[in-house]
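Colleague: What would the 3D arrangement of this be:
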Amino acid sequence: MGENGHKALAVKARMIYSQRLKQTLEASCYGQFVAIEVDSGDYFLGSTPLEAIKNGKAKYPEKAFHVMKVGYKAAVLLKRWRVKW
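Modeller: So this is what the prediction gives:
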């Protein structure tokens, strides 16, 4: 899957999340990770991104997933570290 494919997957997944899943998941699964399979609209939860993907791959081994953290804008936070040599 190329860069455009990844972007399209993310856009579809965010739409599914905001239109169908957000209200329910944020009320009961806040802080968990959700892996969304965009063709079916199915979603899979986990306490880590890897767990959510593994749960999805059990049903859809050949599919790609978009992972989000329920109730957060980003799934992970990347910080810049300074290294002194």
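
Colleague: From here on, just use CA atoms for contacts and neighbour counts.
Modeller: Noted.

Colleague: what sits against Ala44?
Modeller: Just to correct that, residue 44 is Phe rather than Ala. Contacts of Phe44 were listed using C-alpha atoms under 8 Å, 6 or more residues apart in numbering, and they are 34-36, 52-53, 55-56.

Colleague: Confirm it sits in a strand?
Modeller: Yes - under DSSP: H, G, I helix; E, B strand; the rest coil, Phe44 sits within a strand.

Colleague: Just give me the neighbour total for Lys7.
Modeller: Per other C-alpha atoms under 10 Å, the neighbour tally for Lys7 reads 13.

Colleague: Could you also give me the structure for this second sequence? I'd like to compare it with the first:
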Amino acid sequence: MKTSPITNWENVDAYFTFGPASFGMWLSLVLAVVMIGMLIITMMRHEQHSFKETADLYPSIQEELKGSWDPEFMIPVKVEGIN
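Modeller: This is a model prediction of the structure:
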């Protein structure tokens, strides 16, 4: 079985399986783009889910904080040009 295109292995420094504009390079590029796209889509879904979950919980958290928050204990902050 002769599968190698090289007939003489003398003075061969490197043998590359696929080079520029070959099927292997295009396949690698497409796979990388698909993986990055799936990563971005997964991150967007996670952020939307987390935001919705937090927005659903916010009214109950806001009611809990109404009774315990006292503006008397706020630390005064002086901002130059405003105060």
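
Colleague: so what number do they get for TM-score?
Modeller: Comparing the chains after superposition, counting by TM-score structural alignment, normalised by the length of structure 2, produces a TM-score of 0.25; 28 aligned residues with a C-alpha RMSD of 2.6 Å.

Colleague: ok, the contacts of Phe44 of structure 1 vs Ala13 of structure 1, which is closest?
Modeller: In terms of C-alpha to C-alpha, no member of the contacts of Phe44 of structure 1 lies closer to Ala13 of structure 1 than Ile36, at 6.1 Å.

Colleague: returning to that earlier point: how about the contacts of Phe44 of structure 1, which pair is most distant?
Modeller: Ile36 and Asn55 (10.7 Å).

Colleague: For those two, indicate the residue with more neighbours.
Modeller: Ile36 (28 against 17).

Colleague: Just give the closest residue to that one, not the sequence neighbours.
Modeller: Distances taken as C-alpha to C-alpha, 6 or more residues apart in numbering place Tyr43 nearest to Ile36 of structure 1, at 4.4 Å, with adjacent residues excluded.

Colleague: number of nearby residues for that neighbour?
Modeller: Neighbour number of Tyr43 of structure 1 under other C-alpha under 10 Å is 22.

Colleague: for Thr42 of structure 2, same thing?
Modeller: Residue crowding around Thr42 of structure 2 was assessed by other C-alpha under 10 Å; the count is 12.

Colleague: Cool, thanks, talk later.
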